[in-house]
Structures are given as structure tokens and as C-alpha cells.
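1. What shape does this take:
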Amino acid sequence: MHTVDFIADLAKAIIALFIIVDPFGNIPIFVGLTEKIQPAHRRRVYNVAILVGVVLLLIFAFLGQEILLIFGLSIFSFEIAGGILLLIVSVRILSSSKSTHDEDVDSPESLGAVPIAIPLLVGPGAITTTIFNLQSYGIMVTIIAVIVVLAITWVILRYINGIYRVLGKTGALVIARAMALLIAAIAVQYILNGITHYITTSS
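-> As a prediction, this is how the structure comes out:
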């Protein structure tokens, strides 16, 4: 019976985190962010993103509340900061030249860490869900859930190059510009959510 409960808790934790991370929904955004990068470097971007994502989620799971208390922060401040960061990214995509080459793009390590790992994969929602999983289901379930979800995400990203082959250079460029608008909208929503939640909890 204990094993059944463990499996049930693990399934709930994985599903909740996977829905929040939403790798399938973020595919067009990942395509837009990496359309100027060579395939080999693109793989490095995604490898770095997954590694950073796992480390960050585990750190926030175990130390998130303590970190927030030490610096006097709330999860809402992460929403606002993440929104501002994504807004900057969207402006950079929209203002970049079509002739920009791979060497002009941020390094794979930099792009993989920010903004792909954080705040796209590991945003306020993922951090909150991971902390909730730890409190509800325990350490083992939380660790396995994080590893499983980001392993699935890594597999999805590994096969994303097929999308580029279908789209071609022009298609990827069009997707990049279109997704920049979506990123901007997500950024504004992050900021509005953070402000709304802060006002609600402070009143």
C-alpha cells in the first residue's frame, strides 16, 4: 500500500510540474530564441538549460523559502523580475538584424541559462510547484519529479532540430519575430501577476 501511495504521489508531482514547465507549449519560443544558432551550438544551449534547470529547481525546493526570507523577497518579486527579463529578450529579438550570424549571438552557456532555463523553464510557477511538492510529498518524490520532468524536456529539445529543417531559414526567422511578440505578452503578464499578487497579499 505504501508503494501504491508513493507511485500515486509521484505521478501527481510529475504531472503538476510538467504542466507548469510546459516544454511542448514553449517549443515555438525556443525555436525563436535559437534560430540564429548552429545545430551543434543549439544542442549545447539545451544541455546547459536542462542542467541549470535541474540545479535551480532543487536549490529552490530545499532552500527557496530560506533564501526569500534572508533577502526579504517574495515569490512575486521573481514574477516581476522574470517578466522584465523576458521583455528585454523580446525587444532584442525584434530589434536584431536578419543578417546576424552565429558569432554575434550570446554564448550557448549564457542563452541556455538565461532566459531558457530561467525564467522560461524554471519560472515562478515551477519554483512554487516544486516547493509545494516538497511540502506535500517529501524529498524523494520531489527530486524524482524534477529529474523526470526535465529529462522529458531534454528529450523534446533534442529532437527540436527537426522543426528547423521543416521551417527552413525564412520560416525560423518569421517564427522568431512572431514569438517575440508572444514573449513580450508573457512578460507583461508576469509583471501584472506579480504586482496583483503583491497588492492582494499586502492589503
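2. Every contact and neighbour count from this point should use C-alpha atoms.
-> Noted.
3. buried set for stretch 28-44?
-> By 16 or more other C-alpha atoms under 10 Å, the buried positions in stretch 28-44 come out as 28-37, 42-44.
4. Would you map the helices across the chain?
-> Remark: helices assigned in the chain by DSSP state H are 2-21, 23-34, 39-71, 75-95, 108-111, 124-137, 139-158, 161-202.
5. Rebuild these as JSON lines, extending it with distance to residue 117.
-> Formatted as JSON lines, those follow (distance: least, C-alpha to C-alpha, whole Å):
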{"stretch": "helix 2-21", "distance to residue 117": "10"}
{"stretch": "helix 23-34", "distance to residue 117": "11"}
{"stretch": "helix 39-71", "distance to residue 117": "5"}
{"stretch": "helix 75-95", "distance to residue 117": "11"}
{"stretch": "helix 108-111", "distance to residue 117": "8"}
{"stretch": "helix 124-137", "distance to residue 117": "11"}
{"stretch": "helix 139-158", "distance to residue 117": "10"}
{"stretch": "helix 161-202", "distance to residue 117": "15"}
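6. rewinding a little: pick the one among the buried residues of stretch 28-44 closest to residue 186.
-> Nearest to residue 186, judged by C-alpha to C-alpha, of those is residue 29 at 10.9 Å.
7. Also this sequence, please, to line up against the first:
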Amino acid sequence: MKFNPKEILTAFMVLFAVIDIVGNIPIIIDLRKKVGHIQSEKASLIAGVIMVFFLFLGQSLLSLIGIDVNSFAVAGSFILFFIALEMILGITLYKDDASSGTITATVFPLAFPLIAGPGSLTTLLSLRAEFAIENIIVAVLLNVIVIYAVLKTSSKIERLIGPTGIQIIRKVFGVILLAISVKLFAQNIKALFI
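-> Okay, here's the model as predicted:
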């Protein structure tokens, strides 16, 4: 076991930026209004299980279809790049239908694909190309705790920081994510030409 606080912090920040749970507060509040109640514990737990499951089995699935981790990391860097652009510029390049009229909103679209979506799953495999798996697991668990806290207190957070505060947080994390996507691309593109 090689627990590395720097790797844990970096992986945590990357996942936090990609999941964008603070930026998703308006969507969470809208879902809560539509369905009446969201089970914060269940949504957080399901999202965490999906992410850890994909962290372990994602590489095997890739091997099965003949794709190496470096290629996936480069592809992941493009997804992170576009997510970062969305966050910084306030545009929508890809939008899922987040309408659900039943209690299943806790699982779909909240746990998947809003929290454990294509961006976070791709990011996990991209991180796996760079960091020790135990550090990524700790980062995932820390994110699940933050997700649970945000889901539980989403109304209070929205009132506290307001729409402007949410926009500022999104833009700051967007710039961090953009820098990380460039680094991920640069580090993994070399391996493809060796």
C-alpha cells in the first residue's frame, strides 16, 4: 500500500471538478421539487459503488476490446477538456435528459449519470494510468462523503452561496480541470508513440 497524500488530493480534486456536485445543486433542487424527496444516502452509496466497480473492472473491459490505458487516458483527457470548457464558458455541449417523475430519481438520473457519469468513469481510468489504485479509492470515498453532505444540505448551500457563488466555483474548478486535462494528455500521448 502506497498512500500518497498528494496523489489523494489531486485525484480528489479532479473527481470533485468532474462530478461538479456544487454546480449540480440547481439540478438537485429541481429534482427534489419534482419528486418530493431524494434519498441522499442511497444516491451517494450507489454512485460510490459504480465508481469503485468501474475502477477495478474498467481496465479489464478495455483489454477485452483491445484498448490500452494510455489510449483511454488520452480519450479521457478530451472529455475532461470539454467538461472544463462547459464549466468555464457556461455553455452546454452535452446534456442528459434529467426528468424523472418517480422516486427512482435517487438512482437515475442522480446517482447515474449525474454523479457517476461518463465523465467521472472516464476520469477514473485516466487517473488509474497515473496514480496508485488505493489513492484513487480514498479520493472516491472522500468524494462520496462530500456528495452526501451536499445532497443533504443542497437547499442551505444554494441560499448561502447564491447563484453567483455557484458560478464562481464552477469557473475556478473548470480552469483546474482544463490544466489537468492538458497534463493528462501530455503525459499519455508520449506512450502511444513509443
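8. hmm, back to that, of the buried residues of stretch 28-44 of structure 1, closest to residue 149 of structure 1?
-> residue 30 (17.1 Å).
9. which residue packs closest to whichever residue in structure 2 pairs up with that closest one, ignoring adjacent ones?
-> With the correspondence set by TM-score structural alignment, residue 30 of structure 1 lines up against residue 21 in structure 2. Once its chain neighbours are removed from consideration, residue 21 of structure 2 has its nearest residue in residue 147; the separation is 6.4 Å (C-alpha to C-alpha, 6 or more residues apart in numbering).
10. And residue 35 of structure 1, by the same measure?
-> Closest residue to residue 35 of structure 1 in three dimensions, ignoring its sequence neighbours and counting by C-alpha to C-alpha, 6+ apart: residue 172, at 5.9 Å.
11. Just give the number of residues close to the one you found.
-> By other C-alpha atoms under 10 Å, 22 other residues sit near residue 172 of structure 1.
12. chain center to stretch 56-76 of structure 2, what's the gap?
-> In terms of C-alpha atoms, centre = their mean, to the nearest Å, the gap separating the centre of stretch 56-76 of structure 2 from the centre of its chain is 18 Å.
13. start to end distance for it?
-> Across its full length, stretch 56-76 of structure 2 reaches 17 Å end to end, with C-alpha to C-alpha, to the nearest Å as the criterion.
14. List the buried residues of that stretch.
-> By neighbour count, with 16+ other C-alpha under 10 Å as the criterion, the buried positions of stretch 56-76 of structure 2 are 58-59, 69-76.
15. again with stretch 186-195 of structure 1
-> Judged by neighbour count (16+ other C-alpha under 10 Å), stretch 186-195 of structure 1 contains these buried residues: 186-188, 190-194.
16. average gap between it and structure 2?
-> The superposed stretch 186-195 of structure 1 is, by mean C-alpha distance after the TM-score superposition for structure 1, a mean 2.8 Å from where its aligned residues fall in structure 2.
17. residues in contact with that stretch?
-> With C-alpha atoms under 8 Å, 6 or more residues apart in numbering as the contact definition, stretch 186-195 of structure 1 has outside contacts at 76-87.
18. Can you add distance to residue 182 of structure 1 and give those back as JSON lines?
-> Below are the contacts of stretch 186-195 of structure 1 laid out as JSON lines (distance: C-alpha to C-alpha, whole Å):
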{"residue": "76", "distance to residue 182 of structure 1": "21"}
{"residue": "77", "distance to residue 182 of structure 1": "21"}
{"residue": "78", "distance to residue 182 of structure 1": "19"}
{"residue": "79", "distance to residue 182 of structure 1": "17"}
{"residue": "80", "distance to residue 182 of structure 1": "17"}
{"residue": "81", "distance to residue 182 of structure 1": "17"}
{"residue": "82", "distance to residue 182 of structure 1": "15"}
{"residue": "83", "distance to residue 182 of structure 1": "12"}
{"residue": "84", "distance to residue 182 of structure 1": "14"}
{"residue": "85", "distance to residue 182 of structure 1": "14"}
{"residue": "86", "distance to residue 182 of structure 1": "10"}
{"residue": "87", "distance to residue 182 of structure 1": "10"}
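19. For residue 16 of structure 1, state which of those residues is nearest.
-> Closest approach between those and residue 16 of structure 1, by C-alpha to C-alpha: residue 79, at 18.8 Å.
20. The closest one pairs with which position in structure 2?
-> Residue 79 of structure 1 maps onto residue 77 in structure 2 when the alignment is built from TM-score structural alignment.
21. Buried residues of stretch 13-27 of structure 1, list them for me.
-> Of the residues in stretch 13-27 of structure 1, those buried (16+ other C-alpha under 10 Å) are 13-14, 16-18, 20-21, 23, 26.
22. Can you tell me what sits against it?
-> Counting contacts by C-alpha under 8 Å, 6+ apart, the residues touching stretch 13-27 of structure 1 from outside are 120-123, 125-126, 129-130, 133, 137, 141-142, 145-146, 148-149, 153, 156-157, 160.
23. And it, how far out from the chain middle?
-> When C-alpha coordinates are averaged (C-alpha atoms, centre = their mean), stretch 13-27 of structure 1 and its chain have centres 9 Å apart.
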